[in-house]
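Colleague: Take this sequence and fold it.
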Amino acid sequence: MYLSVATTHRPATDLGFLLHKHPARLHETELPFGKAFVFYPEATESRCEAALVLDIDPVGLVRGKGRGEGLLDQYVNDRPYAASSFLSVAIARALRSAMAGTSRDRPELATVGIPLEAVVTPLPARGGERLVRELFEPLGWRVDVERVPGLAGATSPYVTLRLAGTARLQALLNHLYVLVPVLDDDKHYWVGDDEVAKLLKRGEGWLETHPARDLIVRRYLIHRRALARDALERLAPETREEAAAPETRSTMEDSLEAPLRLNDERLAAVVDVLRASGARRVVDLGCGEGKLLHRLIRERWVESMIGVDPAARDLEWAAKRLKLHEPGGPPEGRVTLLHGSVTYRDRRWETADAAALVEVLEHLDEDRLPALERVLFGAARPATVVVTTPNAEYNSLFPNLATGAFRHPDHRFEWTRGQFRAWAERVAQEHGYAVVYGDVGRLDEALGAPTQMATFSREDAA
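Modeller: Next up is the predicted model:
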């Protein structure tokens, strides 16, 4: 991951005094997860540019060199190489004095705005270009966003961000420190009470009046309800709790589909298929907050169920919804929640008779689908697999959805009926399954149903 900061202030080499880094040297900072290097690709009187580059040690993350939980995920995917909370930590460590807004040799320069340009790449943009602009433009930055090409023509979630404007260097660094992980909507370390203090410190003077304040707070604190409430009430005492409980949390996708009661129909359809399959052990891959599991608990034919999700916070909400280890909850051992990914083999759930992926595929980058296929259809090979995904053709019937937009900002793609069936037919043929299709929701004669469903049955399990 790469961050550059440049100025055309005269003399431009004064940037070295603001960053406390001499332009003629390579500066190295040890980090818990690797090293940060600061150097100057250009240093003239008319323009000076400093670059911060991270060299992350992914093996060190697995061996416990990092500070957070779940760092195995950082080792086995591309996240160590994209701008994220890793970059925020590097900014705070390597550019500490600049973030504090002090300069021993140019104290007056640190207090005034100067022309600045910044480049961050590759930057995860969970919400797309529109969200990037909504975060940075109210702060006075001119914003340019360029999509980073994906592999084999697949849509990439990463962008190159360019900012330009006149501001204090301290303000630029604080904006990046907060908003980079907000765009990623995740962090590589455990988020506790101290994160509220960090947010308030780095957001002082701009966050309380930012039009996207509530979204920034929730994402920066990885949707931890109590922390978000605390931060919002300290930023604006009149603010009331905005981080809803699991039962009432809603997304853009939920709002679009609510008039159709599509989520209820989708879960009911999946339960019907699972019941008819004769399965006794069910795994919900990408279980989120446990909505499908909550329905399955009421089904007596389910002896045991497992929920798997890469988001620890969603598993926490699922545990509350299901009342695990609480009076009135399911018997001990009937429901198990696992922190994991559908793209990496996990023998803890491979004994399941049936697997469900409810609105999961579209949240994966398309170049990760072969890994999911190998794990689910190649290694685990449950007798039944139920998959649902949005029908992109139906999107034109949602009045509040812009042409070409996805139903959820985290969707990497949305397939037409033909694309979904082509994928399902190939997977079934390659792995020895038969597949049948179903529609969920109000059927349009020309465009089909809002949700498309495929049920895979292993041919040697008949």
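Colleague: only C-alpha atoms for contact and neighbour calcs from this point on.
Modeller: Noted.
Colleague: which residue ranges form the helices in the stretch 251-400 of the chain?
Modeller: In the stretch 251-400 of the chain, the segments counted as helices under DSSP state H, counting those that start in this stretch are 252-257, 262-277, 291-296, 312-322, 369-373.
Colleague: Residue 397: which of the ones you listed is closest?
Modeller: For residue 397, the closest of the helices of the stretch 251-400 of the chain is helix 252-257, at 10.3 Å, according to C-alpha to C-alpha.
Colleague: Tell me the buried residues in that closest one?
Modeller: 256-257 (16 or more other C-alpha atoms under 10 Å).
Colleague: Please name every helix or strand in contact with it.
Modeller: Applying 3 or more C-alpha pairs under 8 Å, 6 or more residues apart in numbering; DSSP states H and E, one finds that helix 252-257 contacts no other helix or strand.
Colleague: follow-up on the earlier one: Serialize the helices of the stretch 251-400 of the chain to TSV and add fields for distance to residue 187.
Modeller: Formatted as TSV, the helices of the stretch 251-400 of the chain follow (distance: least, C-alpha to C-alpha, whole Å):
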stretch	distance to residue 187
helix 252-257	22
helix 262-277	29
helix 291-296	24
helix 312-322	11
helix 369-373	23
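Colleague: Could you count how many residues lie near the residue nearest to residue 57 when sequence neighbours are not counted?
Modeller: Excluding its sequence neighbours, the residue lying closest to residue 57 (C-alpha to C-alpha, 6 or more residues apart in numbering) is residue 34, at 4.9 Å. When neighbours are counted by other C-alpha atoms under 10 Å, residue 34 registers 19.
Colleague: Now show me the structure for the sequence below, then we'll compare the two:
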Amino acid sequence: MLLTISTTRTPATDLGWLLHKHPDKAQSFPLTFGQAHVFYPEAREERCAAALLLEVDPVGLARQRRNTGNELLAQYVNDRPYVASSFLSVALSQVLGSALNGSCKARPELTEEPLPLVARLSVLPCRRGGEGFLRRLFEPLGYVVTATRHPLDAQFPEWGESPYFTVELRATVRLADLLSHLYVLVPVLDDEKHYWVSNDEVEKLLRHGEGWLNSHPEKERIAERYLRRQSKLVRSVLAALDPNDTEEPAEALAAQDLAEERLESRVSLHEHRLATVLGALQATGATRVLDLGCGEGKLLRLLAADPRFTEVVGVDVSVRSLEIARQRLDRQRLPDNLGARVKLLHGSLTYRDARLVGFDAAAVVEVIEHLDLPRLGAFERALFGGAKPRVVILTTPNREYNVRFEGLPAGKFRHADHRFEWTRAQFAEWCAKVCAAHGYAVRIDPLGATDAEVGAPSQVATFTRT
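Modeller: This is a model prediction of the structure:
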């Protein structure tokens, strides 16, 4: 994990005063999760660059944690040592704390001087929003953003793009402001923290967001993701930023899902969609069924209650959603222990997974629109080329129908996490491409009451392997 900060303000070596680290000396600092090293790859009057290198020890971190029995392998095999994350924020606070706080007793005038600075993050994860969200975070703060996206594997370009970018941020700004922006926004982009988020995180966010967060156009999403979507903490931050703003934020994906359901409730679409998919699966004669992107288990509960399905497997990338799904299944009173036939798997729908091979049918309900378009090809290959169920029932919104939803602004998607929404023609074109590539035939039907002008609110495709 590498961050470099450079300047061309003459004499550029004044950067050493601001960072409280001498350009001629490499220094190392022990941290609870590994080690931090500060050194200067370049230190000239015309240009000076300082580097902060973190060595994260995932094995040491795993040994410090109580083993809950979940995700044991993920404790040892993960991207934490290689990408900018909340570990970087901690290192900025502990290793460059004086610079972060804008303190320099030897040269106090430097702390208030805007400098031409370039910050380079070698690997920055931009989860759930990609480059667009990255730019929406930094560009309003005056940065010129250069982002280079990395493929998952350069030797296998068909796997698509990763969520990782090499990012350069250029601006004439105070060093303390640059460090504060990185301190807050890097964990927001990563959408993860390595420690428990509690009330003291509110104070940190307000302190390091002072002077810029209140006017930032993405302040609600920054607060939500920085505070791990804990609604009470998010509300307290937004109230502190603007006491006159009483509007409730969209605090979590669960809240966004609820908003989408309420939006669609006027056409009774949500329950109709689940009933349609259930009926379609029953009509196929399938006994072993996948629910891909099962979320909190609404379709799973219907499948579990039907004895004709002898094996039901729900897959989702969110561990928290799977926990909620399991709790709901455990509370469901099913005769003859029908719920025991339901298994929950943690996995990504964009990777081939041998556990998903051999099933009769798969349901993919309102899932693909949550994938970044560059990852859609990987999803197609994993499902239609890898798992190869006999039948796939897939639903997605009809974008043309959005004009019929009162309160949905023009050009906006139904759900805050949607990456795209397709028209009927676009969906049909995608379905035809999938069939041609993977040996399936498809039938597309409207889902919900059909409007003569814009069609039905949603659309369902039934893929059958030929």
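Colleague: rewinding a little: looking at the helices of the stretch 251-400 of the first structure, which is nearest to residue 188 of the first structure?
Modeller: Of the helices of the stretch 251-400 of the first structure, nearest to residue 188 of the first structure by C-alpha to C-alpha is helix 312-322, at 11.6 Å.
Colleague: That closest one: how far from the chain's middle?
Modeller: Between the centre of helix 312-322 of the first structure and the centre of its chain there are 17 Å (C-alpha atoms, centre = their mean, to the nearest Å).
Colleague: swap in stretch 222-233 of the first structure?
Modeller: That offset, for stretch 222-233 of the first structure, works out to 18 Å (C-alpha atoms, centre = their mean).
Colleague: Surely the residue nearest to residue 57 of the first structure touches residue 53?
Modeller: No: the pair residue 34 of the first structure and residue 53 does not pass the contact test of C-alpha atoms under 8 Å, sitting 10.9 Å apart.
Colleague: before we move on, the earlier item: quick one: the residue nearest to residue 57 of the first structure from residue 162 of the first structure, how far?
Modeller: 25 Å (C-alpha to C-alpha, to the nearest Å).
Colleague: ditto for residue 60 of the first structure
Modeller: 31 Å.
Colleague: Of these two, which one has the most company?
Modeller: Each of residue 60 of the first structure and residue 162 has its neighbours counted (other C-alpha under 10 Å); residue 162 has more, 19 against 16.
Colleague: Give me the mean deviation of the helix or strand where residue 92 of the second structure lies from the first structure.
Modeller: According to DSSP states H and E, residue 92 of the second structure maps onto helix 86-95. Superposed on the first structure, helix 86-95 of the second structure shows a mean distance of 3.8 Å to its aligned residues (mean C-alpha distance after the TM-score superposition for the first structure).
Colleague: which other residues reach that helix?
Modeller: With C-alpha atoms under 8 Å, 6 or more residues apart in numbering as the test, helix 86-95 of the second structure has contacts from 1, 29, 31, 33, 36, 54, 100, 179, 182-184, 186-187, 192-194.
Colleague: Now, those that are in helices?
Modeller: 100, 179, 182-184, 186-187 (DSSP state H).
Colleague: Now render those residues as CSV, adding distance to residue 443 of the second structure and neighbour count.
Modeller: Below are these laid out as CSV (distance: C-alpha to C-alpha, whole Å; neighbours: other C-alpha atoms under 10 Å):
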residue, distance to residue 443 of the second structure, neighbour count
100, 58, 23
179, 54, 23
182, 49, 23
183, 50, 25
184, 47, 21
186, 44, 25
187, 43, 26
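Colleague: could I get those residues as a markdown table with distance to residue 323 of the second structure?
Modeller: Below are those laid out as a markdown table (distance: C-alpha to C-alpha, whole Å):
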| residue | distance to residue 323 of the second structure |
| --- | --- |
| 100 | 38 |
| 179 | 36 |
| 182 | 32 |
| 183 | 30 |
| 184 | 28 |
| 186 | 27 |
| 187 | 24 |
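Colleague: Would you mind listing the two of the residues you listed that lie farthest apart?
Modeller: Using C-alpha to C-alpha, those reach their maximum pairwise distance at 100 and 187, which is 16.1 Å.
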